[in-house]
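Enquirer: Just to be clear, the model below is a prediction. Sequence and coordinates:
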Amino acid sequence: MQNAQFDVVVAGCGAAGLSAAVAAAEQGAKVAVLERAPIEERGGQSRYTEAYLRMKSHDDVTDDFEQHIIDNSSGYVDPDMVQEMGRPAADRAGFARAVNMVDPDMLHTFATEAGPTIAWLKGFGLRFDFLPTQFLTKTQPRLLPVGGGLALVETLAAQAENLGVTFFYDTTAEGLEQNEDGQVIGLRARHKGDRVRLKGQVVLACGGFEGNSEMQTRYIGPRAEYLRPICKGAYYNRGEGIQMALAIGALGAGDFGSFHAEPMDPRSGVSEPSIFIFPYGILVNKEGERFTDEAPGAVDAHYERVTRRIYEQRDGLAYVILDARHKQVPNYRLALRTDKPPFEADTVESLAAQLAVPPDRLAATVSAYNDACRPGQYKPLELDNVATVGLHPPKSHWALPIDQAPFHAYPIISANVFTFGGLKVDSDARVLDSDGLPIRGLYAAGEIIGLFHGTYTGATSVLKGLVFGRRAGQDAALRRNAP
């Protein structure tokens, strides 16, 4: 077994892991990065994402940032728990030191460190701008790195290489090593069948478990077989980091039974073949029946809850039915990331036959919907309140009749963008144990941090990786010589 000594060992080579590696190396630490993928595929999901960032400027997060996360931070909360969580961590009652809800101190750090983290990244030559997104209607601005997640990965990797960071590709972390006092002093890994032992403080930045069907079934349930990772990088996220931390007493956090859902075309093999055009049509299941309000509000704020309803349908599949009018929506192609053409027909019945949906049922559904549409001032790029009347479920906006041939349809399933369950950390990204105390020598960053419940706070995942990756690297470097 190969042995090597480092100050900081990072498991994962996405935005979170690379941020940790660079931040630690900047402080003079000797750093290693483990990447399960080969070098040409390094970066995990970060490599494939556009990396939306929920920021209203280069310096500040959006006004709703902290509140939206808090509102989706757990289920029914004991009011006494809320009061305790508002106190300094050291002064909280014992029952409140290790609970599965968002820590206010950690969340405040997340929000306040976002701007400085962007400034730090700019120092490496990365550029950020408010570029067009796939959302035709939106509630919040989104800052993007020019070049997307791939630019983050390649720029940070180059910076790490310049700072002398050692990379181990085709190498998978298997387990943590501790000394007799419980401090994490390294990890065990395998490289193409050979065992490797790397000594040093450990930063786990190896994602969730969307690439592990066994863990998805165990936590999310048997219907997880209808889910698919949003991009090929997600197949590398198999949950070992979570498992090895839980095995030594780490505290779990986030909703292990849930995930970030995004509507995608199951026919496509491209990265993130999303379908966001559904607010301008109707959604039907395999029985040809509507099952949800397709347009409850701006698509960026509501697509996840609509996608979850799609996931609930038979075989986890639905179709968006559109008529010729959807092509009149300005820039409508931005809402279609799939590389597959729509099903097309001159009649609703013919379209149904192509979809293997009962033609008479789909025709009746479209007819009932059309009868419920009422005239109004249609405004496709803003909430227009052009809604159905007397229809269940209703359609709240953009409710135009579907009556102009040719008719189009796209199949939609729910992608598993990332899982919600993970590890609890403090403001310095230190992993906490089941008593809410830091496990010495162990850090976590990125999607492995359990934070979200219910509805994902959009455009915060990559930002979480960047902020807490940097925090983890900085703190680990500072503590590298501590006893």
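Expert: That came through, no problem.
Enquirer: okay, CA-based contacts and neighbour counts for the rest of this
Expert: Fine.
Enquirer: List the buried residues in stretch 315-324.
Expert: For stretch 315-324, burial by neighbour count (16 or more other Cα atoms under 10 Å) applies to Gly316, Leu317, Ala318, Tyr319, Val320, Ile321, Leu322, Asp323.
Enquirer: Name the residues that touch that stretch?
Expert: 223, 226-227, 278, 280-286, 310-311, 402-414 (Cα atoms under 8 Å, 6 or more residues apart in numbering).
Enquirer: re earlier: inside strands: which ones of the buried residues of stretch 315-324?
Expert: Members of these lying in strands (criterion: DSSP state E): Ala318, Tyr319, Val320, Ile321, Leu322.
Enquirer: any idea how far the first one lies from Ala356?
Expert: To tie it back to what came earlier, the one meant is Ala318. Distance, Ala318 to Ala356, by Cα to Cα, to the nearest Å: 12 Å.
Enquirer: same thing with the third one?
Expert: Using Cα to Cα, one obtains 14 Å as the distance from Val320 to Ala356.
Enquirer: Repeat that for Cys206.
Expert: From Cys206 to Ala356 the distance is 40 Å (Cα to Cα).
Enquirer: out of these two, which sits in the more crowded spot?
Expert: With neighbours defined as other Cα atoms under 10 Å, Cys206 and Ala356 compare such that Cys206 has more, 32 against 11.
Enquirer: Second structure follows, compare the two:
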Amino acid sequence: MNRLESDAVVIGAGIAGMVTALRLSELGIKTLVLEQGEAEKYPCNTRMAGGAFHVAHQDVMDDPELILQAINKRTQGSARPDLVEALAGGIAEATRWLQKKGVRFIKVGHEPYRKHTLAPPIRIHGRDYWEGRGGDVLLRTLAGEFQRNGGQIARGTRALRLGMQGASCVGLEAVRGPETLQVGAQAVVICDGGFHSNLDLLREFISPAPEKLKQRNAQTGLGDGLSMAREVGAQLVGLDRFYGHVLARDALHNDDLWPFPMMDFVCAAGIVVDRSARRFLDEGLGGVTMANAIAAQPDPLCATAIFDAAIWNGPGREYLIPANPTLTSAGGTLYTADSLDGLAGQLGMPAAQLESTVAQYNAAVSDGLATELVPKRSTAAYRAHPIGTPPYHAVQLCAGITYTMGGIAVDSFGRVLDTANRPIPGLYAAGCATGGLEGGGRDQIAYIGGLTRSTVFGLRAADDIASLAR
């Protein structure tokens, strides 16, 4: 067993890991990064991200109080107040720090949350849509600066367990090929993302049948950091929710149908039914919440979107990479019939029940009573469109999971907390390995933004480690 020594060791080389490592290195802290991917362009969610820098869909340069209010509104006050304040108050300066390191942003689209998008923006076609773009360029930029500061990235190296001395973390054990490494450090920072690709953990916390979810990610989120932290007594929070979108079921076997097109806008305009042709979720809460509801079903492949020509040619054409025509041009299946009876026949659904479900929905929409449907159909964020303009359409659905929202409990400095809310000395976490910010809310899943929270808390963790070292 080989032994290495470093002031700090960071697990994972996505945005959270590289921000933490670069900040540590510029503060004079000798830092080693462990990355399980072996390739130069190792897969990770940062590299594949759309690149929009926002907090709760607010621009990162908005007034901190406005951002704070947006977070609290979206989370319905469920997020830890210290984390909310740190994120809202720190994101503008964190973005400026990235810009000073050579990371470029560009405005893409008219929406406020796209005012700061990683440049160059992703392509809208092809499996290599990310290569040489946003997140890919960001990681290479940060890694270059880190290595110029004397930092080291050990690729092909997977952390196995934390090293504890009493109640303090003093390093970790890792494996690189056949070689076992013992790494001593004054601080360990867990930045290896969520557990979205670990089927056992997904089955424990997210879905009874995780194999029926589409991995809308780099498939590297194995939850190693979360598992290691749990072994040494760390507190875990909010593990039952994830960020993702509704996809066509064909995405399970057709890679041209993920991460786009999303079926969110079509579903939010029409209805989503199960195999019995009955609605089972609130379509008006948006794609992230619908994806979670679908994943939680006993059979996550039970869902089908029902809509008409007006929806397909209206909301179906929304977004940069719209469902219409991307779904069919990429080989996805769009069921079409001149009647609901005919559509039900193609789907193997009871025709009378589908007609009844649509009729009840249309009557509620016409009378302005959609919110009184069972289940409720919210209308505050997405308009409920009537389904009455032939031809009628259907798309069979699946939940696409991008990253898990819950994880290791941390304070506003990224210090990992034990089950008594006490910091575990020497142990930190940042990014999507952590919980306490996203996911909360009574009904609607609260998406805040993975890139931005990774940046802010990576910087805060590094600053705290450096202050203790001094």
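Expert: In hand now; what should we look at? Predicted model only: the values in this text are computed from it and were never measured.
Enquirer: By neighbour count, sort out the buried ones in the contacts of stretch 315-324 of structure 1.
Expert: Listed as buried from those are 226-227, 278, 280-286, 310-311, 402-403, 407-414; burial here means 16+ other Cα under 10 Å.
Enquirer: From those residues, which land in strands?
Expert: Ile282, Leu283, Val284, Phe407, His408, Ala409, Tyr410, Pro411, Ile412, Ile413, Ser414.
Enquirer: what's the overlap in contacts for Ala318 and Ala356 of structure 1?
Expert: By Cα under 8 Å, 6+ apart, the residues touching both Ala318 of structure 1 and Ala356 are Lys286.
Enquirer: Tell me, how many residues neighbour Val33 of structure 2?
Expert: Per other Cα under 10 Å, the neighbour tally for Val33 of structure 2 reads 25.
Enquirer: I'd assumed it was in a strand, is it?
Expert: Yes - assignment of Val33 of structure 2 by DSSP: H, G, I helix; E, B strand; the rest coil places it within a strand.
Enquirer: Surely it and Asp7 touch.
Expert: No - between Val33 of structure 2 and Asp7 there is no contact under Cα atoms under 8 Å: 11.3 Å.
Enquirer: Is the residue nearest the centre of structure 1 within a helix or a strand, and which one?
Expert: Structure 1 has Phe418 as the residue nearest its centroid, 4.5 Å off, counting by Cα atoms, centre = their mean. Per DSSP states H and E, Phe418 of structure 1 falls inside strand 407-419.
Enquirer: before we move on, what about Gln186 of structure 2?
Expert: Using DSSP H and E, Gln186 of structure 2 falls in strand 179-190.
Enquirer: buried set for that strand?
Expert: In strand 179-190 of structure 2, counting by 16+ other Cα under 10 Å, buried: Thr180, Leu181, Gln182, Val183, Gly184, Ala185, Gln186, Ala187, Val188, Val189, Ile190.
Enquirer: what do you get for stretch 179-195 of structure 1?
Expert: Neighbour counts over stretch 179-195 of structure 1 (16+ other Cα under 10 Å) mark Gln183, Val184, Ile185, Gly186, Leu187, Arg188, Ala189, Arg190, His191, Arg195 as buried.
Enquirer: What's the match for the fourth one in structure 2?
Expert: Pairing criterion TM-score structural alignment: the partner of Gly186 of structure 1 within structure 2 is identified as Gly171.
Enquirer: so its match makes contact with Leu181?
Expert: No - using Cα under 8 Å, Gly171 of structure 2 is not in contact with Leu181, being 10.6 Å away.
Enquirer: How many residues are close by Asn3 of structure 1?
Expert: By other Cα under 10 Å, neighbour count at Asn3 of structure 1 equals 10.
Enquirer: what about whichever strand or helix holds it, distance to the chain center?
Expert: Using DSSP H and E, Asn3 of structure 1 sits in strand 2-11. Relative to the centre of its chain, strand 2-11 of structure 1 is centred 28 Å away, using Cα atoms, centre = their mean, to the nearest Å.
Enquirer: That strand vs structure 2, mean deviation?
Expert: When structure 2 is overlaid, strand 2-11 of structure 1 sits 1.5 Å from its aligned residues on average, using mean Cα distance after the TM-score superposition for structure 1.
Enquirer: got the angle for that strand vs strand 31-35?
Expert: Here the directions of strand 2-11 of structure 1 and strand 31-35 differ by 80 degrees (axes from the mean of the first three to the mean of the last three Cα atoms, to 10 degrees).
Enquirer: which element follows strand 2-11 of structure 1 toward the C-terminus?
Expert: Where DSSP H and E defines the elements, the next helix or strand beyond strand 2-11 of structure 1 is helix 15-26.
Enquirer: what's that next one aligned against in structure 2?
Expert: So helix 15-26 of structure 1 is aligned with residues 15-26, judged by TM-score structural alignment.
Enquirer: The matching stretch vs structure 1, average offset?
Expert: Superposing on structure 1 and averaging over aligned pairs (mean Cα distance after the TM-score superposition for structure 1), stretch 15-26 of structure 2 comes out at 0.6 Å.
Enquirer: Tell me how far that stretch lies from the chain's centre.
Expert: 21 Å.
Enquirer: Also stretch 219-235 of structure 1?
Expert: Distance, centroid of stretch 219-235 of structure 1 to centroid of chain: 12 Å (Cα atoms, centre = their mean).
Enquirer: what do you get for stretch 205-213 of structure 1?
Expert: How far stretch 205-213 of structure 1 lies from its chain's middle: 11 Å, per Cα atoms, centre = their mean.
Enquirer: That stretch: end-to-end distance?
Expert: First-to-last residue span, stretch 205-213 of structure 1, Cα to Cα: 20 Å.
Enquirer: can you tell me what part of structure 2 that stretch aligns to?
Expert: Using TM-score structural alignment, stretch 205-213 of structure 1 pairs with 191-199 in structure 2.
Enquirer: ok, how many other residues are close to the aligned residue in structure 1 for Arg161 of structure 2?
Expert: Matched by TM-score structural alignment, Arg161 of structure 2 corresponds to Gly175 in structure 1. Neighbour count of Gly175 of structure 1, defined by other Cα under 10 Å: 18.
Enquirer: in structure 1, which spans are helices?
Expert: For structure 1, the helices defined by DSSP state H cover 15-26, 65-71, 79-85, 104-122, 148-162, 213-219, 240-247, 299-312, 348-355, 359-372, 461-478.
Enquirer: doesn't Phe407 make contact with Pro342 of structure 1?
Expert: No - taking Cα under 8 Å as the definition, Pro342 of structure 1 is not a contact partner of Phe407, at 9.3 Å.
Enquirer: who are the neighbours in contact with Ala462 of structure 2?
Expert: Contact partners of Ala462 of structure 2, counting by Cα under 8 Å, 6+ apart, are Thr20, Ala21, Arg23, Leu24.
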